[in-house]
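Student: fold the following.
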Amino acid sequence: MKARTSGEVVERTRPKAGGPPLSGRTPAGQLVGETLWRLGVRQVFGVVGSGNFVPTAALIAAGARYVGARHEGAAVTMADSYTRVSGELAVCSVHQGPGLTNTITGLVDAVKSRTPLLVITGQTSAGSIRSNFYVDQAGLIERTGAAVEQVHRPETVVEDTIRAYRRAWVERRPVVLNLPLDIQAVDVAAPAGLATDGTGMSRVPAPTRVSVEGVANLLATAQRPLIIAGRGAVVSGARGSLLKLGQRVGALLATTAVANGFFGEDPWTLGIAGGFASDEAAELMREADVVIGFGCSFTTWTLRHGRLVNPDAVVVQVDVDPGALGLTERVDVGVLGDSDETARAILDELAARDDDGPAYPGWRTETVGARIHRYGRAQTVDPGSVHTDVIHPRVLSLELETMLPAERTIVVDGGHFLGWPVTCWSVPDPEGFVFTSAGFQSIGLGLAAAVGARIARPDRLTVLAAGDGGFLMSVSELETLVRLRLPVLVVVYNDAAYGAEVHHFSGSGAGLELVRFPSTDIAALARGAGAGGVTVRDVADLAPVAAWLEKPDGPMIVDAKIDPDVVGYWAEQDFQGH
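Tutor: Now for the predicted structure:
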């Protein structure tokens, strides 16, 4: 999905399309699968029922790889994760009615994460409103924020499928294609060929001259500029241009959580902006007089509920979606355009004004550099614990950081624990980091996301960090890991509770039994399912993990009994916003 500049538009790459020409008369449902193959779809996740059997089987017969999930909610998250990591659009295939309704949480998360994704689903035949499977699927999908597309007639099945695929790619959003059963069953004449040349695949507007000049004016006079890169910057391939822009104007750099690793080890990077930033990094960010977000949405989490940005600072947002500009009242200037193209245009404008660059170093001084070096990019905490039978989550995380290979894909589920792997584990690049709770802040998506990530990048070790709540909520997908023999390391931060709620309401004096549970032997559960399983209460207990890392074979589940009384600083920041 890396963007490339071409004249006044940005053309997005896509999987290589092609295949034998379609001919003869074919059931419309079968044509859906064959069309998707010719459009370049090579990976499909799903749960197959009578309503989606034919198109799914046709896609597989054409050559696509199919991964069956145990729950439709997991299938859509697998497709989401695969697309994020691989850059190729994946398909999720589900049955009509309850099959579709089971996808809702994962679908909403993909919407909020702006993942290009295609869901194909059966639909009850026209007039069958008394069917047990009937539900207003179009209305349901619209409420999630996903786009709705429909196969209208047997004769338009190919056209309708292409339109749904292209909308997902161009608009960077999930699209759900409804496939009525009566239309699927009709034999239609297959077209001799398909329009798979990418025509109309993307038309991202170039930033206007006025917008570029306005941002250049701000940067030309800024003394402490800050550049924040989000997922949109990752997708557009803007790393090089943003590094050059930062150097040109003397800016410090930061990322949103989902763009973790984007700037690598650049010495002027403050790490992740928002709740995961240390207090010292946040203080530097608050000193910025101009803040430019490239492809980021300035959520309350990124801005620490408005406390991260100085009230007098000017905030600029660059995004390809006009509907995303200014959703937060903190944005002062909105620029419609691709992140990479906009950054390059600003650089060109600044160069035209002054080829020698600014007469001041901006923020990149020895004093600021020393501040960054002194505190690092994550909060440090006292690793001590009053309990003897549990491990401090930071101690666990730092020890694993020394054990894991550099080439890794880190997947982080939602829950109170999440800050420890995010701040303690390094990632090789943004594609090596899948943060499932960034969009909807759901828990329980991690196991499915780990499946998608591993299939997308089998050359890297996939490591999932999950809480006991999220892991047990989605434990059916443990069977998927075992069935596929995927060598995924799953680290469960087990505090026998919904930890965020425990710490949030700890001052209320009552009711915490609602969010606490008896201790669960997750390691034994994992072994019973056919995975490896080890209980960890001390660093020495990680020896079996070290042995597994030497030759990973199937999934390994680490049941880490963490100190339930330790509160992450990111959680304290989040609590302050409620």
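Student: going by C-alpha atoms from here, please, whenever you check contacts or count neighbours.
Tutor: OK.
Student: what about residue 56, distance to residue 347?
Tutor: When distance is defined by Cα to Cα, to the nearest Å, residue 56 is 47 Å away from residue 347.
Student: could I get the buried residue list for stretch 428-441?
Tutor: For stretch 428-441, a neighbour-count test (16 or more other Cα atoms under 10 Å) marks 428-440 as buried.
Student: here is a second sequence; please produce its structure as well for comparison:
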Amino acid sequence: MNEPPPVAPATTADALAVTIAGYGVRHVFGLMGDGNMHLFTALSQHGVQVVEVRHESAAVAMAEGYGWTSDAIGFCSVTHGPGLTHTATSLVVAARNHSPLVLLLAETPEGYEGAQHFDQELFVRACEAPYRRLRADDDPVSVLAERVALATDLSRPVVLAVPADLFTSAPGTTPAPPGTRSVRRPVEEDDRVAARELARALSRAERPVLIAGRGTLTGDTATLMTRLAERHGAALATTVPAKGMFDQHPYNLGISGGLSHRRAEEVLRAADLVVAVGSSLDRGTTSSMRLFRDATVVQVVDEEAGGPVHPNVRRLFGDAERVLSGCLAAPGPVPVAGHWFEPVPPPAKCWEEDLTDFDPPIEAGTVDPRRALAVISEALPGDAVVVVGNGHCSGFATTFVQVPAVGRFFAAHGFGSIGQALPSAVGAALGSPGHKVVVFEGDAAFMMHLQEVETAARVGADVTAFVLNDQALGTEYQRLLAEGADAELAAVSTPDLAAAAGALGARGRVIADASAVDACARDALAPGLAVVEVRVARSVLSRHMRRLRRAVAVPGSSMD
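Tutor: Below you'll find the predicted structure:
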């Protein structure tokens, strides 16, 4: 018997829902409003779970986290007006993180004159995302496909705006025009030129270092970098987002920049050539170029467009994998034997030195965050996904928490924003079922999205959050203290976080004594949702913050 022909979607909402389901997407994140409610019903009817968040900013952050771990495009949806404005920070964060995702945005219907009308396109473009409005005659399937292709090509969020009345109208039939790339990508000749220049630079260098950034997390780039390091005796380092990439390699230095450990800094400062791949070489990675003031710095990039280039940086335009492969294949001298630097111990061992270099008194009822995190790190499941938030807590978590053996690491640091780790982690958990997702966040940042603990409980996200609670805006507190100003202005008390988490559906725990860290951590890391309030001493500063305070205390001094 012949199969009946497929039924054409009756509405634009149906067409969009069928297309999203066809991408293999299991979850769409959003907050329902009168503008997008018919899209949500269509998604549900076509087997896609709509994760209703408690704030629209979290919808975008969860879609970003979902994309991190599912290796698929994340989708989210909000209604018009304030539904859009609430997403602003998370849109910019995703843009700065180069995270591809699609925001399906409701627009007010034609002729609408209510309170929620404003120039949504202007707002979205200010948030660094491309904007496309669906017209009545547009084929929604081809337009959405074009948006997905653009998000992938640009590695950034894109917005498809749909007038609310179109969701319930019959879909149009005019196909989307072929998409055009807004940036030129490298071709084979670019790769050959870049490979030749890189090979020449490496052949001349005596003390090379290779740095891997976020752009090396997929494909074979990391493997090619290790082969190149072994050929030229180069040290290997990463940016924060690529933390852990070379942890099993003897040439590994760990993180480059403000979060380097002392032994790594000594090698990095001695380099005469630094090659960055998949990295924007921001001030955090280079310590505002002070770390490499005596080196030639080469950056392999696959976009001609970009921000200003530091005078010490030379950009090579090419596809990273093809450039590295070409460099390895280039004729040249016999590979060097060994390496030019003294290999450093594994990062966890190196950071133990910080505990003796700086050992302040610890107030009763609190713990040293470094020592607590080192213990928690040992308890992490081997395949855990680690998400670290921004703020003073990141100076501890990024250094004292190691990437699990077969796990993954993500830094929720984009745009310098705090508060992104928890919602990103919920999306990451739904994108990687079967893996425990572990969040490290500060108290002020956690409070910004505390309500999403209920979202995590409702959808069954396997997340454990360790909240480093110093009852303050930690970075600002320490900086004001260093300046001799009233640091108590940055001391903001928090409620009982374990009790609050319990009321929202999580297992709440408290760590206030060093002897309880291991048992409490292992209990909280059992399957299911848990929030652990780690009460930390303000007397403990991260190494990065100690250097910053020295620079503030002695005007004109260096952070080196």
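Student: one step back: between the buried residues of stretch 428-441 of the first structure, which is closest to residue 237 of the first structure?
Tutor: residue 430 (10.9 Å; Cα to Cα).
Student: thought the closest one was touching residue 235?
Tutor: No. Counting by Cα atoms under 8 Å, residue 235 is not a contact partner of residue 430 of the first structure; they are 9.7 Å apart.
Student: counterpart of residue 14 of the second structure over in the first structure?
Tutor: In the first structure, residue 14 of the second structure lines up with residue 30, judged by TM-score structural alignment.
Student: what about its match, which helix or strand?
Tutor: Per DSSP states H and E: residue 30 of the first structure is located in helix 28-39.
Student: against which helices or strands is that helix packed?
Tutor: helix 53-62, helix 157-171, helix 181-184 (3 or more Cα pairs under 8 Å, 6 or more residues apart in numbering; DSSP states H and E).
Student: residues in contact with residue 478 of the first structure?
Tutor: For residue 478 of the first structure, the contact set (Cα atoms under 8 Å, 6 or more residues apart in numbering) comprises 447, 526, 529.
Student: residue 66 of the second structure matches what in the first structure?
Tutor: Under the alignment defined by TM-score structural alignment, residue 66 of the second structure is paired with residue 82 of the first structure.
Student: quick one: residues contacting the residue lying closest to that match once chain neighbours are set aside.
Tutor: Sequence neighbours aside, residue 452 is the residue nearest to residue 82 of the first structure in space, at 4.5 Å (criterion: Cα to Cα, 6 or more residues apart in numbering). Residues near residue 452 of the first structure by Cα under 8 Å, 6+ apart: 77-82.
Student: now which residue in the second structure aligns to residue 452 of the first structure?
Tutor: Aligned against the second structure by TM-score structural alignment, residue 452 of the first structure finds its counterpart in residue 427.
Student: name the SS class of that match, please.
Tutor: Recorded secondary structure, residue 427 of the second structure: helix (DSSP: H, G, I helix; E, B strand; the rest coil).
Student: and it, how far from residue 101 of the second structure?
Tutor: Computed as Cα to Cα, the residue 427 of the second structure to residue 101 of the second structure distance reads 12 Å.
Student: likewise residue 352 of the second structure?
Tutor: For residue 352 of the second structure relative to residue 101 of the second structure (Cα to Cα), the value is 39 Å.
Student: with residue 92 of the second structure instead?
Tutor: In terms of Cα to Cα, residue 92 of the second structure sits 12 Å off from residue 101 of the second structure.
Student: and residue 550 of the second structure, by the same measure?
Tutor: Distance of residue 550 of the second structure to residue 101 of the second structure, computed by Cα to Cα: 41 Å.
Student: ok, how many other residues are close to the aligned partner of residue 474 of the second structure in the first structure?
Tutor: Here residue 474 of the second structure is matched to residue 499 in the first structure, going by TM-score structural alignment. Neighbour count for residue 499 of the first structure, taken as other Cα atoms under 10 Å: 24.
Student: so what's residue 499 of the first structure closest to, chain neighbours aside?
Tutor: Spatial nearest neighbour of residue 499 of the first structure, excluding adjacent residues (Cα to Cα, 6+ apart): residue 416 at 5.5 Å.
Student: what does residue 53 of the second structure correspond to in the first structure?
Tutor: In the first structure, residue 53 of the second structure lines up with residue 69, judged by TM-score structural alignment.
Student: aligned to residue 250 of the first structure, what sits in the second structure?
Tutor: Per TM-score structural alignment, residue 250 of the first structure is aligned with residue 233.
Student: quick one: residues contacting that match.
Tutor: Going by Cα under 8 Å, 6+ apart, the list of residues near residue 233 of the second structure reads 208, 336-340.
Student: and what of residue 520 of the first structure?
Tutor: If you count contacts by Cα under 8 Å, 6+ apart, residue 520 of the first structure has them with residue 496.
Student: how near is the equivalent of it over in the second structure to residue 517 of the second structure?
Tutor: Correspondence of residue 520 of the first structure to the second structure, assessed by TM-score structural alignment: residue 495. Residue 495 of the second structure sits at a distance of 21 Å from residue 517 of the second structure (criterion: Cα to Cα).
Student: kindly report the same for residue 511 of the second structure.
Tutor: As for residue 511 of the second structure, its distance to residue 517 of the second structure is 6 Å (criterion: Cα to Cα).
Student: more crowded one of these two?
Tutor: Ranked by neighbour count (other Cα under 10 Å), residue 511 of the second structure and residue 517 place residue 511 first, with 25 against 21.
Student: map the more buried one across to the first structure for me.
Tutor: Checking TM-score structural alignment: residue 511 of the second structure goes with residue 536.
Student: how about its match, nearest residue that isn't a chain neighbour?
Tutor: Take residue 536 of the first structure and drop its neighbours on the chain: the residue closest to it by Cα to Cα, 6+ apart is residue 560, 4.6 Å away.
Student: contact partners for the one you found?
Tutor: For residue 560 of the first structure, the contact set (Cα under 8 Å, 6+ apart) comprises 390-391, 491-494, 535-537.
Student: now tabulate those residues in JSON lines and tack on secondary structure.
Tutor: Below are those laid out as JSON lines (three-state DSSP):
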{"residue": "390", "secondary structure": "coil"}
{"residue": "391", "secondary structure": "strand"}
{"residue": "491", "secondary structure": "strand"}
{"residue": "492", "secondary structure": "strand"}
{"residue": "493", "secondary structure": "strand"}
{"residue": "494", "secondary structure": "strand"}
{"residue": "535", "secondary structure": "strand"}
{"residue": "536", "secondary structure": "strand"}
{"residue": "537", "secondary structure": "coil"}
